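*Asks:* build me a model:
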Amino acid sequence: MDHTPVRNAVKGPEAAFTGDVYVTPLKAATEPSRLISALVRFTPGARTHWHSHALGQTLHVTEGVGLVVTRDGDVARVRAGDTVWCPPGEEHWHGGTEGTVLCHIAMVETPGDGDGTTWLEPVTDDQYTAAHQQ
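*Replies:* The predicted structure is shown next:
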C-alpha cells in the first residue's frame, strides 16, 4: 500500500485553460502503472482549451454541472456522478457552465513520454456560448 497525503492545488496554466481552474494531483504514472489522475475544479465560465489525448481520457464528475464538447459539435451536459470517455485523438474541451462550478477527476494513461495530451487553441467565447445553446 502507498498512502499519499492530500496535495496542494495549483492554478491551471493559461496555456491550457481559460478562467480560474485549480488542479490537485491524485496519482502520478509510477511503473508499472501508466495512470495519471487529478481532481480538476473549474469556476463558472472556466474551461480547458481544445485538446486531445494519445490514449484517451476518462472524466468522472464529482460536483457541479459542466460541459464536454467535441470538435464535431457533440455536447454532453454532465453532472455529479456522470462519467465521460473521450477516445484517443478526439479533440474536445470541458469546463463549468456559465453559472456553475464543475469538479471532475481526470484520468489518462501515459503513452511513455509525458502524459500524451496535445494542447491546442483556446475555446472562443462564441464556441463556449454556442455549446450552452445545444
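*Asks:* CA only for contacts and neighbour counts going forward, please
*Replies:* Noted.
*Asks:* Leu26 versus the closest residue in space to His51 that isn't next to it in sequence, what's the distance?
*Replies:* Nearest residue to His51, sequence neighbours excluded (C-alpha to C-alpha, 6 or more residues apart in numbering): Trp119, at 4.5 Å. As judged by C-alpha to C-alpha, to the nearest Å, Trp119 and Leu26 stand 21 Å apart.
*Asks:* now swap in Ala76 and tell me
*Replies:* Counting by C-alpha to C-alpha, the gap from Ala76 to Leu26 is 25 Å.
*Asks:* and if you look at Ala130?
*Replies:* Per C-alpha to C-alpha, Ala130 is found 33 Å from Leu26.
*Asks:* who's more crowded, those two?
*Replies:* A side-by-side neighbour count of Ala130 and Leu26, using other C-alpha atoms under 10 Å, places Leu26 first with 16 against 12.
*Asks:* wasn't Asp126 part of a helix?
*Replies:* Yes - counting by DSSP: H, G, I helix; E, B strand; the rest coil, Asp126 falls inside a helix.
*Asks:* next, count neighbours for it.
*Replies:* Using other C-alpha under 10 Å as the criterion, Asp126 is surrounded by 8 other residues.
*Asks:* likewise for Val75?
*Replies:* If you count neighbours by other C-alpha under 10 Å, Val75 ends up with 19.
*Asks:* check the one 4 residues further on too.
*Replies:* When neighbours are counted by other C-alpha under 10 Å, Arg79 registers 18.
*Asks:* one more, so I can put them side by side:
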Amino acid sequence: MQKDSVVKNNVFPIGDKNVAYDQFFTGQSYLKGLVAPADDINVGVGNVTFEPKCRNNWHIHHDGCQILLVTAGKGIYQELGKAAQLLKPGDVVVTHDGVKHWHGATKDSWFTHIAITAGKPEWLSPVSDEKYAKANSQIKE
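*Replies:* A predicted model of the protein is given here:
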C-alpha cells in the first residue's frame, strides 16, 4: 500500500515525523496526537503511521493497557512467546497491563493505527531484523 492511499483513505491526518519517540522505533514513523494525557484524563490517543518495515521496540504498558484500532495498510502485532498476527483495517488489538509486545508495518506496506494508551510504557530492546523477518514470514494474508 502506498503512502498516498494511506493518507487519502484515513480519517485522521498522518502527522509529523515521530521524533519524540524516534529512539524506540526501527524505521520511520509519524505521529498525530489526538488526545494528550492531562490531570483529568489518564489516557493518550494518537494516530501512528509506519512506513514499510518500520516497527516499534518491544515494550510493556504498566498501570494501564493499550488498544490499537487499525485504520489503514497492513501491520504486525506480536506478544512475547506467541506467533505474530497480521493486522488490517478494522482489526482491534487489546494489550493488557504487563504484556511484552511490539507492533509495526509489514515489510511491504504502510500501516496506520489509532493507539489508545493508559498508563506508562516501558520501552525495551529493538525487534531484531531476524525476528522481524520471521514475523513477516509467519503472518497469513
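*Asks:* need the TM-score from the superposition.
*Replies:* Taking TM-score structural alignment, normalised by the length of structure 1 as the basis, the two superposed chains have a TM-score of 0.86; 124 aligned residues with a C-alpha RMSD of 1.6 Å.
*Asks:* what sits against the counterpart of Ala80 of structure 1 in structure 2?
*Replies:* When structure 2 is aligned by TM-score structural alignment, Ala80 of structure 1 is paired with Pro89. Applying C-alpha atoms under 8 Å, 6 or more residues apart in numbering, one finds that Pro89 of structure 2 lies in contact with Leu69, Val70, Thr71, Ala72, Gly73, Lys74.
*Asks:* out of those residues, which is most surrounded?
*Replies:* Gly73 (27 neighbours).
*Asks:* ranges for the helices of structure 2?
*Replies:* Here structure 2 has its helices, by DSSP state H, at 3-8, 129-138.
*Asks:* residues of the last one that come out buried?
*Replies:* It refers to helix 129-138 of structure 2. Tyr132, Ala135, Asn136 (16 or more other C-alpha atoms under 10 Å).
*Asks:* okay but the last one is in contact with Ala105, surely?
*Replies:* No - counting by C-alpha atoms under 8 Å, Asn136 of structure 2 sits too far from Ala105 to count as a contact (9.5 Å).
*Asks:* what sits up against the top strand by length along structure 2?
*Replies:* When structure 2 is parsed with DSSP state E, its longest strand is strand 59-73. For strand 59-73 of structure 2, contacts defined as C-alpha under 8 Å, 6+ apart pick out 1, 6, 9-10, 87-102, 105, 109-125.
*Asks:* could you pull out the strands in structure 2 for me?
*Replies:* 16-17, 25-26, 29-35, 43-50, 55-56, 59-73, 75-79, 85-87, 92-95, 101-105, 111-123.
*Asks:* next, the angle strand 101-105 makes with the third one.
*Replies:* Think strand 29-35 of structure 2. Strand 29-35 of structure 2 and strand 101-105 are oriented at 110 degrees to each other (axes from the mean of the first three to the mean of the last three C-alpha atoms, to 10 degrees).
*Asks:* circling back to that earlier point, which of the contacts of strand 59-73 of structure 2 are buried, as a PyMOL select command?
*Replies:* In PyMOL syntax, the buried subset of the contacts of strand 59-73 of structure 2 is picked out as below (16+ other C-alpha under 10 Å):
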select buried, resi 6+87+88+95+97+100+101+102+105+109+110+111+112+113+114+115+116+117+118+119+120+121+123
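*Asks:* how far away is Ser5 of structure 2 from Thr26 of structure 2?
*Replies:* When Ser5 of structure 2 is compared with Thr26 of structure 2 (using C-alpha to C-alpha), they lie 22 Å apart.
*Asks:* so for the two, which sits in the more crowded spot?
*Replies:* Legend: neighbour count by other C-alpha under 10 Å for Ser5 of structure 2 and Thr26, higher for Thr26 (18 against 12).
*Asks:* for the counterpart of the more buried one in structure 1, give me its contacts.
*Replies:* Applying TM-score structural alignment, one finds that Thr26 of structure 2 aligns to Thr18 in structure 1. If a contact means C-alpha under 8 Å, 6+ apart, then Thr18 of structure 1 has Ala46, Arg47, Thr48, His49, Pro122, Val123 as its contacts.
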